[in-house]
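Just the structure for this:
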Amino acid sequence: MRVPTLRTRAMRLAASLLACVTLAAPPAARAQLRPLSDAELGAVHGQGLFTVSNSSLNGFDFTRIGLDADVTLSANLYQMRMGEYTWAARNGGGADLDIGALQFGRSDAGDARRLVHITNPYFEFVYRDTATAGVREVIGMRLGFDGIAGDIGMRIATLSGALRIDGGAAGVVDTLNDPGGGKRWDGNCATCTLSLSQVGAVTAGDANGPSRDFWIAVLKAPVQFPSAPGMPALTTAQAGVWLNWRDKLTALTVNGALPPNLPPGR
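Predicted coordinates for the structure are as follows:
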């Protein structure tokens, strides 16, 4: 594995997503400062922009830094290729993630569907103790959202990850059907009635709430991340770049069509 390429391209994706989320956040309100009495201060309630939490699972420790905010997002990301190897990978692909397009929102179905709604974007770092006392080893990190709801166009050639897309009568795309466990999968299998290449767009979330398990990890060893409260245990993420997305994900198109996502006003 060309580690610098893996890290650089994965971090570019993380930076792109974080930049999109940050730019989509509403501008900060401004007000003139004035002194407050003790009584007035006691009546004030506030909340920090960032939250930090720690957890442990299966010998790994996790530190999560969350942007405690709700964000609406319209963005188009293209030609993302991460986790490249110097030799040919399974199914003819040479990368853990080979995503030709990832579009947040669509411009052909009214104003309400132009935006994707994201709750609490976060970074989570994972590390563990080593055999040397007092020395800790960083294993990797993941970038994710506590919730994501809306229409997302996608064109994925290969992926490493735990992905499930419900295509209704057309069938289901599920990496658990892959004999290789979802590592560099092209979305085809002997029993699949719906392939990954046929899905041009998905809807995240439903009437019961948003999709709650979207994240992308960059790791040098397999890790099972903690799951959100009320969610089933997560599939172990493998070394390299790993995408997880299984909750409340339904196909919008099953003919490979990618919906347009033009800038607002166009």
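
Every contact and neighbour count from this point should use C-alpha atoms.
Fine.

can you give me the helices for the protein?
Secondary structure of the chain (DSSP state H): helices at 3-24, 38-42.

and stretch 22-41, how far apart are its ends?
With C-alpha to C-alpha, to the nearest Å as the measure, stretch 22-41 spans 30 Å from end to end.

Repeat that for stretch 19-39.
Taking C-alpha to C-alpha as the measure, stretch 19-39 stretches 40 Å from start to finish.

of the helices of the chain, which approaches T72 most closely?
Closest to T72 of the helices of the chain, according to C-alpha to C-alpha: helix 3-24, at 6.1 Å.

Need the residues that contact the closest one.
71-75, 80-84, 121, 143, 218, 240-241 (C-alpha atoms under 8 Å, 6 or more residues apart in numbering).

N54 is nearest to which of the helices of the chain?
Across those, N54 has its closest neighbour in helix 3-24 (20.9 Å, C-alpha to C-alpha).

Pull out the buried residues from that closest one.
By neighbour count on 16 or more other C-alpha atoms under 10 Å, the buried set for helix 3-24 is 6-7, 9-10, 13-14, 17-18, 20-22.

now stretch 60-77
60-68, 70-77.

Please generate a structure for the following sequence too, so the two can be compared:
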Amino acid sequence: MIDFIEQREREATDRRLGDSIASSKRPKPPSAFSSTMTFAGRALLRIKHVPEQMFDVTVFPVIFLLMFTYLFGGAIAGSTEEYLQFLLPGILVMTVAQITMYTGIDLNNDIRKGIFDRFRTLPIWLPSALIGSLLVDVVRYSLASAIMIGLGFLLGFRPEGGMIGVLGAVGLILVFSFSLSWVWTVFGLIVRSEKSLMMISFLVLMPLTFVSNVFVDPQTLPSWLQGFVELNPISVLATGVRGAMHGTVTVQQVVWVFIVSLILTAVFAPLTIYLYRHKK
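Modelled structure (predicted):
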């Protein structure tokens, strides 16, 4: 009798298992928003478990600001306090622009570890893995901006545009940085190692940040160099950020920041998605 009951239970279990395997119903794939937030959560967990990667947005900005203010302030402007009013918006732009390369580095690491191939086989909206990481990078940029501005206030920085101007300046930086990150995702998909990507980013960002209006007024530069400085995207952003903080920003300056950001996104975002789909 007991054997008969056990046999019937096994048969019932086998039927349920067979029904579940043969079922034509499949779970619905996650929405684009859901999958994007999942990958954003993954990027946040990476920060939680490897907190030292936040040094680039916590320690380096402080070093840059203190070094340039107190080493060059007296020589360039005659006063460190006066130079700080000009320098801080530019240093803020330079610092955030430089840390955008870590988006490409994280993507390159996923490719080398094989996680990238697994993501492409999932039934999800394909760009969600990229956009989720980019959204978390916006949090990193915001943290770097908060640290820089807070330190600037302690050193004597006084924005004439008030808090609204400061928030507007940070908004311009976040828009531009999100767009610039797409450049590094393209290189992250192309190059073979993170060292190569860091070298490329250094070769690109070094002249863009130093040959700009971040540190000095372009009027003090040779005439042949002023044209490049004015067209430099970093200069365009620094002009808008500096104007917003000091209450002198114009509509034209803001529009140019959005135009440059739109061009970067329109060129490099589709290219990133194409390479992401066809990466071998």
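
List the TM-score for the superposed pair.
Overlay of the two chains. TM-score (TM-score structural alignment, normalised by the length of structure 1): 0.23; 112 aligned residues with a C-alpha RMSD of 6.6 Å.

helices or strands up against whichever strand or helix holds G171 of structure 2?
In this structure, G171 of structure 2 sits in helix 162-190 according to DSSP states H and E. Applying 3 or more C-alpha pairs under 8 Å, 6 or more residues apart in numbering; DSSP states H and E, one finds that helix 162-190 of structure 2 contacts helix 80-99, helix 101-113, helix 128-155, helix 194-210, helix 233-246, helix 251-278.

Identify, out of the ones you listed, the most deeply packed stretch.
Comparing those by mean neighbour count (mean count of other C-alpha atoms under 10 Å), helix 233-246 comes out on top with a mean of 25.

Taking helix 80-99 as reference, get the angle to it.
Angle of helix 233-246 of structure 2 versus helix 80-99, following axes from the mean of the first three to the mean of the last three C-alpha atoms, to 10 degrees, is 130 degrees.

centre of the chain versus helix 233-246 of structure 2, how much separation?
18 Å (C-alpha atoms, centre = their mean, to the nearest Å).

report the angle between the axes of it and helix 194-210?
Using the same axes, to 10 degrees: helix 233-246 of structure 2 against helix 194-210 is 60 degrees.

Just the ones in strands from the buried residues of stretch 60-77 of structure 1, please.
When DSSP state E is applied, the buried residues of stretch 60-77 of structure 1 are split such that 60-67, 70-73, 75-77 fall in strands.

I'd like the helices and strands packed on helix 162-190 of structure 2 written out as a markdown table, with distance to V57 of structure 2 added.
Below are these laid out as a markdown table (distance: least, C-alpha to C-alpha, whole Å):
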| stretch | distance to V57 of structure 2 |
| --- | --- |
| helix 80-99 | 8 |
| helix 101-113 | 11 |
| helix 128-155 | 5 |
| helix 194-210 | 16 |
| helix 233-246 | 18 |
| helix 251-278 | 22 |
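
looking at those, which is closest to F39 of structure 2?
F39 of structure 2 lies closest to helix 128-155 among these, at 4.9 Å (C-alpha to C-alpha).

Who are the packing partners of the closest one?
Helix 128-155 of structure 2 sits against helix 32-49, helix 55-77, helix 80-99, helix 101-113, helix 162-190, with contacts defined as 3+ C-alpha pairs under 8 Å, 6+ apart.
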